[in-house]
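Participant: no sequence for this one, just the structure:
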């Protein structure tokens, strides 16, 4: 056996074992149920007329993904933003939404979905009357649960300048960048 091969094999084996150990940590030991109107590891979160329930936590998947069920009553939307390290997938359960991904605006109705790749600016807004509902998946999970918890806590800030500065810091700290302020898509 050549010296180079002899030295390379342990390095490759070590990488495979490490990767396998990381993957095995993500496999839950048993299934779980999350009831309607409940969150997995956190209570239901409400912000700007929207409710967020974490159905599958990043803690459940070793950070590989997280899933939120969001119910929206108003026509508010997040600002046009991007995630540096996460893809985002939207699936409409109830109502109609406009989803902007890059320069493209997509109309989503019940059963439709849209994919927003990482580093591509995106936003969405409910356009139908009444309550709208979507499932949103972030892959990998990143810090989205923490983001929503902290975002809810910022609702109590009364000073608009402090709130604006805190929001910018919040987005940055959780791996996102706001491209511009909310507007109807």
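Facilitator: The structure has been received and is ready for your questions. Keep in mind that what you see is a predicted model, and the values were worked out from it rather than measured. Numbering: from 1, shown residues only.
Participant: switch to C-alpha atoms for all contacts and neighbour counts from now on
Facilitator: Noted.
Participant: Might you report the residue contacts of residue 178?
Facilitator: 79, 80, 81, 82, 168, 171 (Cα atoms under 8 Å, 6 or more residues apart in numbering).
Participant: So the fifth one: helix, strand or coil?
Facilitator: When you say that, I think you mean residue 168. Using DSSP: H, G, I helix; E, B strand; the rest coil, the structure places residue 168 in helix.
Participant: Mind checking what secondary structure the residue nearest in space to the middle of the chain has?
Facilitator: Residue closest to the average C-alpha location in the chain (Cα atoms, centre = their mean): residue 138, at 3.8 Å. Going by three-state DSSP, the secondary structure assigned to residue 138 is strand.
Participant: Please tell me how far it sits from residue 87.
Facilitator: Separation of residue 138 from residue 87 (Cα to Cα, to the nearest Å) stands at 6 Å.
Participant: do the same with residue 113
Facilitator: The value you get for residue 113 to residue 87, if Cα to Cα is used, is 13 Å.
Participant: Same check on residue 161?
Facilitator: 31 Å.
Participant: if you count what's nearby, which of these two comes out ahead?
Facilitator: Remark: of residue 161 and residue 87, residue 87 carries more neighbours, 19 against 10, as counted by other Cα atoms under 10 Å.
Participant: Kindly confirm whether my reading is correct that the more buried one touches residue 120.
Facilitator: No: at 9.0 Å, residue 87 does not count as touching residue 120 under the criterion of Cα atoms under 8 Å.
Participant: rewinding a little: so the residue nearest to the centre of the chain sits right up against residue 65, yeah?
Facilitator: Yes: counting by Cα under 8 Å, residue 138 does reach residue 65; the two are 5.5 Å apart.
Participant: and whichever helix in the chain runs longest, which residues are buried?
Facilitator: As assigned by DSSP state H, the longest helix anywhere in the chain is helix 3-26. Under the neighbour-count criterion of 16 or more other Cα atoms under 10 Å, helix 3-26 has residue 26 buried.
Participant: let's bring in a second model and compare:
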């Protein structure tokens, strides 16, 4: 890896799914993970969950994301940052008619392993995903599932 490669990351347009890790612990000495989410109009995010090991922040670049953080439900528009502390239940969804683009930061790094494991599971999947298998993958990284995603209704 050249010095430039260690500092510049470009999104792989062919990457499946709404979340892409831009730089994880291997590039940040384990201190932080950077990523982005692109959610089409009227699409759910993850089920309600908590992180036991890391804090997150989501900065909305375009569109409007609906969040549930703890016992609060609210919308965050372009230019707004949402703090998602560890041990606090949270989820999000794009309930609007426009796509959403958001930038995420997770500290410390390490959660990128969960996304890699999920991607590998989905790549070999035939049929519907097994919710227990998805929970199992998350649990290995300290992510605990608590409930369903935000309803699109």
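Facilitator: That came in fine, so what should we check first? As the structure is a prediction and not an experimental result, all values here were calculated from the model.
Participant: contacting residues for the residue nearest to the centre of the first structure?
Facilitator: Per Cα under 8 Å, 6+ apart, neighbours of residue 138 of the first structure: 65, 66, 67, 86, 87, 88, 89, 144.
Participant: That one -> the second structure?
Facilitator: Mapped onto the second structure by TM-score structural alignment, residue 138 of the first structure lines up with residue 106.
Participant: What residue, apart from its backbone neighbours, is nearest that match spatially?
Facilitator: In space, and not counting its chain neighbours, residue 106 of the second structure is closest to residue 56: 4.4 Å by Cα to Cα, 6 or more residues apart in numbering.
Participant: how about that neighbour, what's its partner in the first structure?
Facilitator: Per TM-score structural alignment, residue 56 of the second structure is aligned with residue 88.
Participant: My read is that its match contacts residue 137, right?
Facilitator: Yes: with contact defined as Cα under 8 Å, residue 88 of the first structure reaches residue 137; the gap is 5.6 Å.
Participant: about what we covered before: generate JSON lines for the contacts of residue 178 of the first structure, with secondary structure, distance to residue 99 of the first structure and neighbour count as supplementary columns.
Facilitator: Shown next, in JSON lines, are those (DSSP: H, G, I helix; E, B strand; the rest coil; distance: Cα to Cα, whole Å; neighbours: other Cα atoms under 10 Å):
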{"residue": "79", "secondary structure": "coil", "distance to residue 99 of the first structure": "12", "neighbour count": "19"}
{"residue": "80", "secondary structure": "strand", "distance to residue 99 of the first structure": "10", "neighbour count": "21"}
{"residue": "81", "secondary structure": "strand", "distance to residue 99 of the first structure": "12", "neighbour count": "21"}
{"residue": "82", "secondary structure": "strand", "distance to residue 99 of the first structure": "13", "neighbour count": "25"}
{"residue": "168", "secondary structure": "helix", "distance to residue 99 of the first structure": "22", "neighbour count": "13"}
{"residue": "171", "secondary structure": "helix", "distance to residue 99 of the first structure": "20", "neighbour count": "17"}
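Participant: What lines up with residue 27 of the second structure in the first structure?
Facilitator: With TM-score structural alignment as the criterion, residue 27 of the second structure matches residue 60.
Participant: Give me the neighbour count for the closest residue to residue 84 of the first structure other than its chain neighbours.
Facilitator: Of all residues not flanking residue 84 of the first structure in the chain, residue 119 sits nearest, at 5.2 Å (Cα to Cα, 6+ apart). Residue 119 of the first structure has 16 neighbours, counted by other Cα under 10 Å.
Participant: ditto for residue 102 of the second structure
Facilitator: Neighbours around residue 102 of the second structure, by other Cα under 10 Å: 24.
Participant: can you check residue 77 of the first structure too?
Facilitator: If you count neighbours by other Cα under 10 Å, residue 77 of the first structure ends up with 21.
Participant: how close does it sit to residue 124 of the first structure?
Facilitator: Taken as Cα to Cα, the span from residue 77 of the first structure to residue 124 of the first structure is 6 Å.
Participant: go on, residue 137 of the first structure?
Facilitator: From residue 137 of the first structure across to residue 124 of the first structure, the span is 14 Å (Cα to Cα).
Participant: Who has more neighbours out of those two?
Facilitator: Counted by other Cα under 10 Å, residue 137 of the first structure and residue 124 do not tie: residue 124 has more neighbours, with 25 against 22.
Participant: can I assume that one sits in a strand?
Facilitator: Yes: assigned with three-state DSSP, residue 124 of the first structure falls within a strand.
Participant: so who does the nearest residue to residue 91 of the first structure once chain neighbours are set aside touch?
Facilitator: Among residues not flanking residue 91 of the first structure along the chain, residue 113 sits closest, at 4.3 Å (Cα to Cα, 6+ apart). Residue 113 of the first structure sits next to 89, 90, 91, 92 when contact means Cα under 8 Å, 6+ apart.
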